[in-house]
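[1] here is a sequence together with a model predicted from it:
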Amino acid sequence: MTPTRLSVICWGGFIALAVVVSILSWPVIVWIAAIGLFAGIALVDGVLVRKKPDIRLSRNVRHSLPVTAWSRIELHLYNQGRSAQKIAVCDQIPADFSYRRMPVDLILSSGQHAAVTYRVYPTRRGRFTLPGVDIAVTSPFYLWRKKWFFPCEEEVRVFPNFRQISRYILLALSHQLNRMGIREIRHKGQGGEFHQLRDYRQGDELSRIDWKATSRMGRLISREFQTERDQQLIFLLDCGRRMRHVESGRTFFDQALNAMLLLAHVAMRQGDAAGVFTFGGHDRWIPPAKREDAIRKLLEHTFDLYATTKAADFVAAASKVMALQRRRALVVFLTNSRAEDQDDVLHGATLLARRHLVVIADLRESILDRTLDSPIDKVDSALRYLALQDYLNQRSALQRNLTRRGIQALDVTAGRLPSALVNRYLDIKNSGRL
């Protein structure tokens, strides 16, 4: 229980009154009577506020929230007591949540219901608990305030944001995927498996015309093909310490996870199945699936993952995937390697390439590109440029070694990763290499 601002002002006034009484030689009994009366009121007021208010409380919140997006939470309060209550309501919000419109001051009459709405902005993925609500009650004479805790425990799960997937769907519907950097390289009627016969359309290749059907129907008939379906896509997601690097306020791991979910969505729309194996501190295996809830299954198994402080073992991860995934698949490595990792990356990818088609997406720090473009006007900048060129040459050597072994390599920044992955996947589907 703490005194309110009014209480502090009143006590300050009595101190000032004591000074006035002493200066003007007023009878001290006046000051004693006044302070005694106020102390009695304050005592009664304090006793009244010590009783916990009879307030029924509930919370309305979605149990799955998107990270880095505003979400609404609603508190419902009902005063079951006989007297009105002047209260300040503050939900106990996790430290990783930003929030607006909280705390809220209310006056609840007897039998009155009130709804309090506020917004939260989770900055991290994972599981979080909202344990309850703090309600500070002001005494009837506004001299005291006592805080009470009302338990109302709810668990919420913060998932990766779906904005990239939603944007992909909207742009795909309007044939504007180039705005995401994704090339619409496939056109209906090109490549893949035979789907059906249809009337000839202007622009169809002559090689697509079915002459037997044309002679039988008396008009030009074209063969229509569709992308091969029922293939499998496996992600190897590096959770090791290299993925802790932060760019644009997000770690490499978070950006790789978002790109992975986007490509998984694209693959499932193409009729393929997607699965994940995580390594580097978190060893999880989600077998490939393409059911309607497959994306949700991926989310539920990866939303609470973060980059660890452990080193990633590429060879061990490749060996486990070889044992778990017997059917040929497109395997996408998502990692951030250094020179000392190159032998392990090469060995692990070569092991996988015995059975699978392998793509390694090796994230590159964007500061490297900016440094290359900066002017060289001092000895320090020249040395930095040479060291950077040596590092990039090592990365290029790894790319060449991978290519010679039939392994596809992507050396991209995190910002370009989503479009680069989708484009490479569509290239592979279009070529029929899988």
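    Cool, got the structure. Residues are numbered from 1 along each chain as shown.

[2] C-alpha from now on. contacts and neighbour counts both.
    Noted.

[3] ok, and the closest non-adjacent residue to Gly406?
    With Cα to Cα, 6 or more residues apart in numbering as the criterion, Gly406 has its nearest non-adjacent residue at 7.5 Å, and that residue is Ala353.

[4] here's the one I want to compare it with:
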Amino acid sequence: MKKFISKFYTNLFLTNRLFIVIACAVVLFMLSFFFPWLGVVPQLFFWAFVVVLLVDIIMLYGTSKGIFSRRHTPERLSNNDDNLLGVYIENNYPFAINVGVIDEIPFQFQKRDVWFKTHLQPRENKVLNYILKPQKRGEYDFGAVRIYVSSPLGLLNRRYNFEQAQTLPVYPSFLQMRKYELMAISNRLDEFGIKKIRRLGHSLEFEQVKNYVPGDDYRAINWKATARQGSLMTNSYTDEKSQHVYCVIDKSRVMKMPFGGLSLLDYAINASLILLNVAMLKQDKAGLITISEKKGTVVPADRRATQLNKIMEALYKEKTRYLETDMSLLYTTIRSVLKQRSLVVFFTNFESMSALNRQLPYLKRIAKFHLLLVVFFENTELKKLSEEHAEDLEAIYIKTIAEKMAFDKKLIVKELAKHGIQSILSAPQNLNVNTINKYLEIKARQKL
């Protein structure tokens, strides 16, 4: 009995309508002192209010399980993407109700106003959908779903607690990966800004002899097959397959810089996942290495169906560290893991020429054995400062420093090119497109 009473009081909440009615009763009693002709009206109003209140309590608590609810979630969330979640509600009361819903979302979102209102007819059910956009990878803990129900009288709210504590992992952006995957399968990557690279020649692998269609290279016409078939036939070539593509991700402090709510490491991880997926669709083998002051994750190159899941699991909990990258360790790791010439896409960041000069000797050694592509980031905030109009001496000083640092980035590109190292200088938001563009260019020009 005590447990029931305790639960009754714990889950009973007063509404604004109740306080308005009480205020009206108080006003009537006060007016009865000045206007005796009111007589018993205040008392009748008060006792009518008590009766209605009791009826409201009976309506709300007369059904033991008046509401059923559960949370609808995907198995995992995609980082920096809109993820659809929902709360299912079913009304078991024999009358219409007003419902308020609180879903206890993870603390990482720092939201305390996730409150939904709806109206349910008898025996009706609804799904209230909402969007969450995580900004960090890792594990996100959800709490209970709390439902507040009021009857048509609306004097009280009864709370229902549905303990649905669950932990959802937030993976690198697999939703963006799927978009690029569908485009790659249908050869529509140009819709995302992926450039079509003109081929300078044929790759090493012959695919088939097919009927000539307008637009085919006339130099590829197979005259022997044409003579046999009596119609123009042309040779079809495909990209050389089973090349090794490795993404090497720098986890040092230079990758902790934030941009648009994400760190540079998150941008590099998302771009790596998309690039490796496209590489596997192009029949290449995909591999992964993470590095900081010590060796991180190593996933040898492969193109089995389970390879992408291995890479996602490896990138799931990667975090930036606070020391500089040990480039000698990276060099020895690449030499021991990569057994054949491969495309090595190194995601890192340089803010000055001195930072490049510390790493350049090791980059030159790696480039002797593999095709090295260094990907680093354009500082968009500095670019904005350099383009602003300077109105005073302090603004001129800031603009000059910003222009110098932006110019250093361009010098880094030239310095790498001087040593035969390809590079991409990209704004974080354009990283996916620029990286895939470069990969397709390398494939088309047979540089690997």
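    Thanks, I have it. Keep in mind the model is a prediction, meaning the values are calculated, not measured.

[5] tell me the centre residue of structure 1?
    Centroid-nearest residue in structure 1, with Cα atoms, centre = their mean: Pro160, separated by 2.8 Å.

[6] ok, now which ones touch that residue?
    Contact analysis of Pro160 of structure 1 by Cα atoms under 8 Å, 6 or more residues apart in numbering lists 66-67, 125, 258, 299, 303.

[7] where do the strands sit along the stretch 301-448 of structure 2?
    Counting by DSSP state E, counting those that start in this stretch, the stretch 301-448 of structure 2 has strands at residues 343-347, 371-377, 422-426.

[8] same question for the stretch 151-300 of structure 1.
    Taking DSSP E, counting those that start in this stretch as the criterion, the stretch 151-300 of structure 1 carries its strands at 193-199, 221-226, 232-238, 246-247, 250-251, 273-279, 284-289.

[9] go ahead and confirm Thr222 of structure 1 touches Leu197.
    Actually, residue 222 of structure 1 is Ser rather than Thr. Yes: if you go by Cα atoms under 8 Å, Ser222 of structure 1 and Leu197 touch, sitting 5.8 Å apart.

[10] on that earlier part again, reformat the strands of the stretch 301-448 of structure 2 as a markdown table; add distance to Ala279 of structure 2 and mean neighbour count.
    Below are these laid out as a markdown table (distance: least, Cα to Cα, whole Å; neighbours: other Cα atoms under 10 Å):
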| stretch | distance to Ala279 of structure 2 | mean neighbour count |
| --- | --- | --- |
| strand 343-347 | 11 | 23 |
| strand 371-377 | 15 | 23 |
| strand 422-426 | 18 | 19 |
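
[11] in TSV, list those along with distance to Tyr322 of structure 2.
    TSV is the format used below for these (distance: least, Cα to Cα, whole Å):
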stretch	distance to Tyr322 of structure 2
strand 343-347	17
strand 371-377	18
strand 422-426	23
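
[12] the ones you listed: which one's closest to Gly143 of structure 2?
    Nearest to Gly143 of structure 2 among the strands of the stretch 301-448 of structure 2 is strand 343-347 (36.7 Å), distances taken as Cα to Cα.

[13] related to what we said a few turns ago, of the strands of the stretch 301-448 of structure 2, which is nearest Leu189 of structure 2?
    Among the strands of the stretch 301-448 of structure 2, if distance is taken as Cα to Cα, the winner is strand 422-426, at 18.6 Å.

[14] corresponding residues in structure 1 for that closest one?
    Aligned using TM-score structural alignment, strand 422-426 of structure 2 spans residues 408-412 in structure 1.

[15] next one: that stretch to chain centre, how far?
    Relative to the centre of its chain, stretch 408-412 of structure 1 is centred 24 Å away, using Cα atoms, centre = their mean, to the nearest Å.

[16] who's in contact with it?
    The contact list for stretch 408-412 of structure 1, computed with Cα under 8 Å, 6+ apart, reads 358-364, 399, 402-403, 420.

[17] from the residues you listed, which is closest to Gln164 of structure 1?
    Relative to Gln164 of structure 1, the closest of those is Ala420; by Cα to Cα it sits at 13.8 Å.

[18] now, of the contacts of Pro160 of structure 1, which are buried?
    Buried by 16 or more other Cα atoms under 10 Å: 66-67, 125, 258, 303, out of the contacts of Pro160 of structure 1.

[19] please go through structure 1 and pick out the longest helix.
    The helix that spans the most residues within structure 1, counting by DSSP state H, is helix 379-404.

[20] average offset between it and structure 2?
    Here the mean offset of helix 379-404 of structure 1 against structure 2 after fitting is 4.0 Å, by mean Cα distance after the TM-score superposition for structure 1.

[21] thinking again about what came up before, quick one: what's aligned to the residue nearest to Gly406 of structure 1 in structure 2?
    Alignment note: Ala353 of structure 1 maps to Ala367 in structure 2; criterion TM-score structural alignment.
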